[in-house]
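Asker: Have a look at this fold, sequence not included:
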């Protein structure tokens, strides 16, 4: 049997100037004690000055000096290796930061020397359209030449006639280089060229060859010209465990031509979280959303939002692609290109193997026949390639970053990789998909929280409780809206769910979140075109609501009522994620309760001193109460991770383990092997209302079973197995 490439689990750390290589090294011993298989680091190549995330790489040839440079990286690597952990690194092959040209030597050289630059082909620039457009000018001020440098406020560029300064507003309409989504300061890189691949990957691959990096997470492969070819080259050059940040539609398979172990886990996130949602509440949430003024037709909302993206945010990209369509009027060609991308059933088709998705999109667009013919004739040509590269941006910006902020019927479902129109995941579907993952992609990553999730796993767990109390929540939401409604229905519905899900939340965090949500939804205001009065009203709203003793009291009382059920869901979904097929990732800090919202809220510092103290007690067989400390979650995480690492043979295979009795619908359970059983409570409010487990049993295979979490012997009676905690991790004696 060959040694698996995958770690037993990963723990994601967000490195930044405030949390450097040295800081990461300080928590390595804690991660080892927790049972983590590999430290999983955010990008660590040199990035834009002050970057808090590292995805804006400026120099791929060196470790980031602001994190401690090569010396700090080596020290961290040695600490990780000595602790017996792997090191998984997040890499960014699609783009580089050009926000501060003087920090990116390649971009500076391109601006200075134009097509004569040795780096001209490194970036995806449409040189036929003229000099590179640099959209930094505002309504005031003039560029000033100072020696061999042009300055404009904080911007510095080389003196040259190879670029043209333009107003920042023209970027979405006229930009002549490909970028990451609509971010003009992130210029796309052509890694399909072997020379560019080598230049951007040699340093990381040097670390791999030295055994200092044991796995790679690849950011945004949908933006690459040839993802399959890229992954084949990367696998050949590295030979390590590789996962792709690929968002799959419901039922969409990962392309078989990619030699990767799987995705970064958003597919598993939808399945795990969905099984704790009661689908019987769908009609009542739909009725509430409609009553409060929302459009409840998700397909229509999504189509509108994607069209908004092609018509405005990504207009320059649509024009560039449209110009490649032969024998067609420019307007008709652009309309066909935009229409096909808007109507994709998935993020991207990978021609020719994704032909079915392409055909579906084309069939929905009138006048797309010429486009279809030319793409099919040259599935690897420039026209086909650029449509595929851009369709993922249209879907991501239109669906995730717009529709998910407009269609706020039940926001526990509005997660990256989620399906807001599918109200939960039936237990049978969860089992089917878990078994498929075990069979096809057993080393794919699974996750519940990431740096990109809209809200943390524990916020979603509490919101799932609302699906068991739809009428009560609806009554409260109506009353709160009557007193303090936001004059924009989707934001209003989002705001009340956010307060309940993230409570206790202060006015500052809530204000920042709602400001971002309002701009992302693009209903009343946007990041570019501001409705100042509306933004002022939204900014004042948190203080008004939280300062109203009646409303605040009702919120506190309701949250207190659902808190235990939310914790039950949180422990249940965490245990499923940690034990189901795949390689589980724990996002930094989420081993305790974490009620973070979208970035930058989810990048706040983690208090590892508190976690160490609690872990000290847990290692001495302290069994904490399920309370505000979150120690019960740390207990579940530690027990599951340590078992996975110590006895990986227990985690092969997958078989549903249905309960028997009156409360059978309230448990989700399975065997990972004949000697390991996982048990979790679902729909805890309904369970309590019906009188608890009563005579419900779990038909365990013969033998003596012990709950690894509590250390106690287990019986088939769920009232006994789940007497202390709403979850159990059972191992058969002799294993």
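Answerer: Sure thing, it's come through. The structure presented is a predicted model; accordingly, all values stated were derived computationally and were not measured. Residues are numbered from 1 along each chain as shown.

Asker: from here on, contacts and neighbour counts on C-alpha atoms
Answerer: Noted.

Asker: Would you mind pulling the contact partners of the helix or strand harbouring residue 613?
Answerer: Residue 613 belongs to helix 608-619 when assigned by DSSP states H and E. With contact meaning CA atoms under 8 Å, 6 or more residues apart in numbering, helix 608-619 is reached by 27, 30, 34, 589, 592, 624, 631, 634, 635.

Asker: can you tell me which two in the residues you listed are farthest apart?
Answerer: Pairwise distances among those were taken by CA to CA; the largest, 23.0 Å, belongs to 27 and 624.

Asker: Tally up the residues packed near residue 210, please.
Answerer: 10 (other CA atoms under 10 Å).

Asker: which residues in the stretch 301-450 of the chain form strands?
Answerer: With strands called from DSSP state E, counting those that start in this stretch, the stretch 301-450 of the chain shows them at 445-446.

Asker: Which parts of it are helices?
Answerer: Here the stretch 301-450 of the chain has its helices, by DSSP state H, counting those that start in this stretch, at 315-322, 330-342, 355-363, 369-377, 382-395, 404-406, 427-440.

Asker: And here is the other one:
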């Protein structure tokens, strides 16, 4: 892929980014107020959630309603310009999240394009802006209540509100000339007016099966936008490109490109419109997968790096005991099978409308029901999110067809016809829709279903994760992937926590310790479950691991997380078919556990056991990310310990006053202890970020540095810089290291020169008498204060 120079990519690559989640209560003015702190921390670029006008009450910004203005709820354009001015004054950059795939239609009047489409139908000048199948009749709007009658009773609740059709708090436009001629507001007159519209209000249940507009995944209030059309592209990017032209934006983070008809074509259009920007795409890469080389972008948003770095700190020896516990519980332990079944479930339920739309493109030689089933199976068999036929990337589709035939030989004729149609027109509508829908099936089936079921060890179940890959036997594998990242995508983003991660980096770091204490952990969880378990086995294992990873956690946070997890798993309850009794039992569980003093005591004993080595893992993975290849992103607040879970838990307010105070003390000379304050993590983050910003030449290239001695497998280290000039050293599997007697004379040979650990201020390899020799660091001495070291060559 393009490593920062080819494909039209030019300069402007940030040294690092810091993600800010803007919302009501923390808008653009608030972001401006923390710029001085972030500059002192060493951050090079502030990276914000979307800034365009969002749906009323939006908490995240991904529900854009107007692409022509800054969100008033964040402070409006004046506040945006003030933030830019503050950043420029601090010598910092701005990276903005953009959302080309979809817009919010939850409040139709807030979205001028959608409002006009509802009012004028296919005759609206904006009708082609959205991916609507007008051949299927009026636009279906799934908002009506449904108590099993298909929404029939809800139709009686419709009324007229001036020139609008009203259903409770919802308002919809009336097409010209369709209001009752006599001004009647009787139920019959209102019903007749409704029938004359270009849309039909229908039961919310029909959204997953009969919808005739493409959505963002299964969210009916987010309608897909056809940015592949140059006119639509221009309209959707008017304000963003105005900021770019004015020099007010330095980078763009593209949300969900896999949902687009032609992601590669989109990236080329964006690059042509914003030639000097640093551009990264939120693309989930499977193990071994790379971005198409034809995309003129700098890389991804970093889930691939998250997976690779996390694996370093997971002990493969923990697989068997934790898997055995899951099997005793009756929890799935076969990732391949569970992920396929979850993908097929997604394709045949929540994404059924999209599958049916694809099946209608298949000629009638295959019965419609068989065509629909074949499409669903094919989508469920993709090995990665999608293929990119327009960019010469056909292998995932070929693999999906092969796997589909093996799994369902009874549908062989339907697969043969699909293959023939795709060969005949690889860039046609059938191919486009199969490709963009496979990503939806993967996300809803794997990320949002299977990853809430495969709970033998939950830290593996991360966005872009691979539950089948249980840690690393040899750090050499990590070095290979890191060297490949430096060679192919040196300006890609790397991440450990994001607004979408299912649990924060520090939760995963602490949970990784369980793989080193797998027998003990499995025994404890099994004992606790027998005492006070949840009735659904998979959720039960998830709950106990969540308690250990996020401890201390209050009942409200735990309750909210478990209820969301239970609905996502779709085993005992779901968003569509809730089981009230089961959910009440789940809701009562946190108080039951936290109110059991003896049980809490046992939990705290194990938490105390895994917390210090969890700190070691947390510092280790942070150092590997911050000092390693790519542009590291720090998610808001994670410069201190952060034990957040999935959103909205990970979007809670950040205590910047506390962080300022600690940073002041560190800058005044404090060398912090490794303790619960998290000051040691802040100490590490500030040193690496400042070095990256002030001395970028130190962070080029990649040279693995293998340790030598009986505990060599517990060290992972690399050098960077042309001579080189910086070395990162981290400890892995700290419990096993301690149990085996520590470093026991293990040494780390260093590149030539004198080296100083900037975390402690001490020389790393003091020179000895006699003839100069290549420096060698005793790891027992180098890592006696912290489990990590950041070495800088003297004079570099």
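Answerer: Received, thanks. Please read all numbers here as calculations on a predicted model, not as lab measurements.

Asker: tm score of chain vs chain?
Answerer: The TM-score (TM-score structural alignment, normalised by the length of the first structure) is 0.99; 735 aligned residues with a CA RMSD of 1.0 Å.

Asker: Of all the residues in the helix holding residue 613 of the first structure, which ones are buried?
Answerer: By neighbour count, with 16 or more other CA atoms under 10 Å as the criterion, the buried positions of helix 608-619 of the first structure are 611, 612, 614, 615, 618.

Asker: which one in the second structure is aligned with the second one?
Answerer: For residue 612 of the first structure, the aligned position in the second structure is residue 660, judged by TM-score structural alignment.

Asker: Would you quantify the distance from its match to residue 28 of the second structure?
Answerer: 19 Å (CA to CA, to the nearest Å).

Asker: ok, now residue 566 of the second structure?
Answerer: 35 Å.

Asker: And residue 619 of the second structure, by the same measure?
Answerer: Separation of residue 619 of the second structure from residue 28 of the second structure (CA to CA): 31 Å.

Asker: Likewise for residue 88 of the second structure?
Answerer: 15 Å.

Asker: Over to residue 705 of the second structure?
Answerer: From residue 705 of the second structure across to residue 28 of the second structure, the span is 43 Å (CA to CA).

Asker: sorry, back to before: let's have the buried residues of helix 608-619 of the first structure in TSV, adding distance to residue 584 of the first structure.
Answerer: Shown next, in TSV, are the buried residues of helix 608-619 of the first structure (distance: CA to CA, whole Å):
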residue	distance to residue 584 of the first structure
611	19
612	21
614	22
615	20
618	21
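
Asker: Residue 98 of the first structure: which of those is nearest?
Answerer: Closest to residue 98 of the first structure out of the buried residues of helix 608-619 of the first structure is residue 611 (38.7 Å), distances taken as CA to CA.

Asker: number of nearby residues for the residue mapped onto residue 589 of the first structure from the second structure?
Answerer: Applying TM-score structural alignment, one finds that residue 589 of the first structure aligns to residue 637 in the second structure. Residue 637 of the second structure is flanked by 20 other residues according to other CA under 10 Å.

Asker: Give the helix, strand or coil label for residue 637 of the second structure.
Answerer: Secondary structure, DSSP: H, G, I helix; E, B strand; the rest coil: residue 637 of the second structure is coil.

Asker: same check, this time on residue 103 of the second structure
Answerer: Residue 103 of the second structure - assigned by three-state DSSP - is strand.

Asker: For the counterpart of it in the first structure, give its distance to residue 223 of the first structure.
Answerer: Here residue 103 of the second structure is matched to residue 96 in the first structure, going by TM-score structural alignment. In this view, residue 96 of the first structure and residue 223 of the first structure are 13 Å apart by CA to CA.
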